[in-house]
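here's my sequence, what's the structure:
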Amino acid sequence: MNLEQLEFIVEVARAGTLTQAAHNKHMTVAGISRSLSFLEKELGVRIFNRSRTGAVPTPEGQMILDKAAAILSQVHQLQAEANSYGKLQNARLRVATIPGPVSLLVDTLTELKKDFPGIRLEMIEKGTKEIIEDVRHNRVDIGFILFPDTILEKNACWHAEPLVEGRMVVGVSRHSALASAKSISLNQLADHQLVLYHDEYIARFIATLGDSVNVLFTSNNIDAILKAVREGIAVTLGTDYTFYGNPDYENGDIVMVNAELPGEQPSYLWCIHPKEQPYSQAAYLFVNRLKMQLNRRR
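As a prediction, the model looks like this:
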């Protein structure tokens, strides 16, 4: 059995006669008839009742025709998608993101660039409010932000897709006594200095913990934060996916420990884009590959 045979039987059913089907397919009637006979013999089923007036599907043949049509439809979709990927060689994708998932995004960008060398990818780190404004004014194609609830889905200005629910974790040096702990409570956290990224969500969360936390410094420089943690000067607080793909976490210099914190609400990594503009092919492919990265690491 091959796709050509499936195309032939679908065309016979559509045309109603072998003569018309042969004409539509630029084949001889004998060629169409022979292909049909071979397929019926292979399947052990008569697909058409043939007569001088035409070809009518048998009940069993109609079931085969329905499946053949579905298979051909999927093949055509696959061909169309493959053709659209060819256009990605000259595509441009502008991405804005909070710093947390940068390592994951870089891995995704690298993977995409290997498959499509001609694609132009631009990525910039910003705060949540700035990213929302950039998306609103079409200065970027997609933005990645951290937000605690589902109100983003209801916004009239952009489309928002939750990619992953993050859980709050503490990043500690592998030499820290906390590195072997299964979880860290608020009381334990109070005994250590914190270095934090200057982000609206993290700031709001820290504010809910009151005076029980000791913040050494906040910074927009993620490398400075990781260096302080790696050298055991302080610990940091963030969502689990912010560590995925980070070299310090991947090689074991920084250990991720679950945080047991009161009042913690679910938070999500969201992908947002202008509501009036659906995903471009490049954005769609990028987001799907990012989802694969997240699934592999969770």
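
going by C-alpha atoms from here, please, whenever you check contacts or count neighbours.
Noted.

run through who's touching stretch 241-260.
For stretch 241-260, the external contacting residues (C-alpha atoms under 8 Å, 6 or more residues apart in numbering) are 100-104, 107, 166-174, 178-179, 181-186, 226, 229-230, 240, 294, 297.

which of the residues you listed fall in strands?
Using DSSP state E, the members of these that fall in strands are 166, 168-173, 183-185.

re earlier: I'd like to know which of the contacts of stretch 241-260 are buried.
100-104, 107, 166-174, 178-179, 184, 226, 229-230, 240, 294 (16 or more other C-alpha atoms under 10 Å).

please name every helix or strand in contact with whichever helix or strand Val164 is part of.
Using DSSP states H and E, Val164 falls within strand 158-166. The contact analysis (3 or more C-alpha pairs under 8 Å, 6 or more residues apart in numbering; DSSP states H and E) places strand 158-166 against strand 267-274.

and the strand it packs on, how far out from the chain middle?
12 Å (C-alpha atoms, centre = their mean, to the nearest Å).

what angle do it and strand 158-166 make?
Put simply, strand 267-274 runs at 160 degrees to strand 158-166, going by axes from the mean of the first three to the mean of the last three C-alpha atoms, to 10 degrees.

not counting sequence-adjacent ones, nearest residue to Gly100?
Of all residues not flanking Gly100 in the chain, Thr242 sits nearest, at 4.4 Å (C-alpha to C-alpha, 6 or more residues apart in numbering).

run a quick neighbour tally on the one you found.
For Thr242, the neighbour count with other C-alpha atoms under 10 Å is 19.

ok, now Ala190?
Ala190 has 14 nearby residues by other C-alpha under 10 Å.

hang on, it packs against Val215?
No - applying C-alpha atoms under 8 Å, one finds Ala190 not in contact with Val215, separated by 9.6 Å.

how many neighbours does Arg296 have?
8.

what sits against it?
So Arg296 contacts nothing (C-alpha under 8 Å, 6+ apart).

next, the second sequence, to be compared with the first:
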Amino acid sequence: MKVNELKAEAQIYSDTLSGHLKIAAIPGPMHIIVKVISGFKMDFPNVKIEIFEKGPKEILDNVLQDEVDIGLMVSPEGLSDQHKGVVFEKLMEGKIVVGVHPHSPLALNTMITPEQLAGQTLVIYDDHYIQDFVERYLLKAGPMNILFISNNTRAIENAVAAGLAITIGMDYSFIKTFEDSQKIMKTIELRSSDQHTPGSIVSASKQGSKTVRRFINRLKHEFEEGIRRG
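Below you'll find the predicted structure:
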């Protein structure tokens, strides 16, 4: 049995994959996706990969029109029922977290409510889902000052590290590869009264090719390992 398992594993890596893999993704998990692409290209150099950063609606449209092979997005409840021709596969569960300076009074909490954030200064990533969440839930709970909106993660981290602001995002957006991340920011789960807030990253595709399947499996593994490492 062990020999057969080893043969099967060897066959997987001896397969020569080629072709063109197009991926569209929301901004949050982009750093994880790039890491997976790096390893994937080393093992399968004949696969040409293109990745596009887009909003969820555009991603779904691209999948439906066969313009991309894999779409990675936060999936609202019932989305899979609306599009029968698309295969939705959950890659990970996510949750909204607040990023604060480790010495902030907010850092003493194990969970934060939107009401506790009233009056805070906020910096957020330029992401449609996060901006929509801020408008629908946080600003209704109390006034907040938005210092800036940017796709520059270093600028956001620097603002939090300097104690100028707090930030929010999906927990997987804060997965770091360096050990001293805890010195810069502490993340705390945000409790929302909305029970239907989407919180899972899914891959949406219309093709079941070997290349697509292998890439999705690697991505799922990296998500799981990243959350485990914290």
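
sorry, back to before: read off where the strand holding Val164 of the first structure ends up in the second structure.
Aligned by TM-score structural alignment, strand 158-166 of the first structure falls on residues 86-94 of the second structure.

buried residues in that stretch?
86-89, 91-94.

now flag whichever of those is closest to Arg154 of the second structure.
Gly94 (22.0 Å; C-alpha to C-alpha).

one step back: what's the counterpart of the residue nearest to Gly100 of the first structure in the second structure?
Checking TM-score structural alignment: Thr242 of the first structure goes with Ser173.

gap between its match and Glu9 of the second structure?
For Ser173 of the second structure, the distance to Glu9 of the second structure equals 32 Å [C-alpha to C-alpha, to the nearest Å].

and what of Val87 of the second structure?
Taken as C-alpha to C-alpha, the span from Val87 of the second structure to Glu9 of the second structure is 26 Å.

and what of Ser150 of the second structure?
Taken as C-alpha to C-alpha, the span from Ser150 of the second structure to Glu9 of the second structure is 43 Å.

what about the aligned partner of Met42 of the second structure in the first structure, neighbour count?
Aligned against the first structure by TM-score structural alignment, Met42 of the second structure finds its counterpart in Lys114. Counted with other C-alpha under 10 Å, residues neighbouring Lys114 of the first structure total 10.

check which helix or strand Lys114 of the first structure maps to.
Using DSSP H and E, Lys114 of the first structure falls in helix 102-115.

what are the buried residues along the helix or strand following that helix?
Moving toward the C-terminus from helix 102-115 of the first structure, the first helix or strand encountered (DSSP H and E) is strand 120-125. Buried positions in strand 120-125 of the first structure, judged by neighbour count with 16+ other C-alpha under 10 Å: 123, 125.

same for strand 120-125 of the first structure, what does it pack against?
strand 92-97.

mean per-residue distance, the strand it packs on versus the second structure.
With mean C-alpha distance after the TM-score superposition for the first structure, strand 92-97 of the first structure departs from the second structure by a mean of 1.4 Å once superposed.

for that strand, grab the matching residue range in the second structure.
Per TM-score structural alignment, the counterpart of strand 92-97 of the first structure in the second structure is residues 20-25.

show residues contacting that stretch.
Contacts for stretch 20-25 of the second structure (C-alpha under 8 Å, 6+ apart): 47-56, 59, 67-73, 211-212.

got the buried residues for it?
Neighbour-count burial for stretch 20-25 of the second structure [16+ other C-alpha under 10 Å]: 21-25.

so the nearest residue to Val102 of the first structure once chain neighbours are set aside versus Asn187 of the first structure, what's the distance?
What sits nearest to Val102 of the first structure in space, not counting adjacent residues and going by C-alpha to C-alpha, 6+ apart, is Thr242, at 7.6 Å. Counting by C-alpha to C-alpha, the separation of Thr242 of the first structure from Asn187 of the first structure is 24 Å.

cool, and Glu40 of the first structure?
Taken as C-alpha to C-alpha, the span from Glu40 of the first structure to Asn187 of the first structure is 75 Å.

the more surrounded of the two?
Neighbours were counted for Glu40 of the first structure and for Asn187 using other C-alpha under 10 Å; Glu40 has more, 16 against 12.

what's the helix or strand for the more buried one?
Going by DSSP H and E, Glu40 of the first structure is part of helix 29-43.

just checking, what packs against that helix?
Under the contact criterion of 3+ C-alpha pairs under 8 Å, 6+ apart, helix 29-43 of the first structure touches helix 3-15, helix 18-24.

what's the spacing between it and its chain's center?
44 Å.

can you check stretch 218-227 of the first structure too?
27 Å.

buried residues in that stretch?
In stretch 218-227 of the first structure, counting by 16+ other C-alpha under 10 Å, buried: 218, 222, 225-226.

Thr16 of the second structure: what's it in contact with?
Applying C-alpha under 8 Å, 6+ apart, the residues near Thr16 of the second structure are 44, 46.

10 Å instead?
43-47, 211 (C-alpha atoms under 10 Å, 6 or more residues apart in numbering).

how many neighbours does Tyr172 of the second structure have?
24.

an error on my part: the question was meant for Leu72 of the second structure.
The tally of other residues near Leu72 of the second structure (other C-alpha under 10 Å) stands at 29.

tell me the counterpart of it in the first structure.
Under TM-score structural alignment, Leu72 of the second structure pairs with Phe144 in the first structure.
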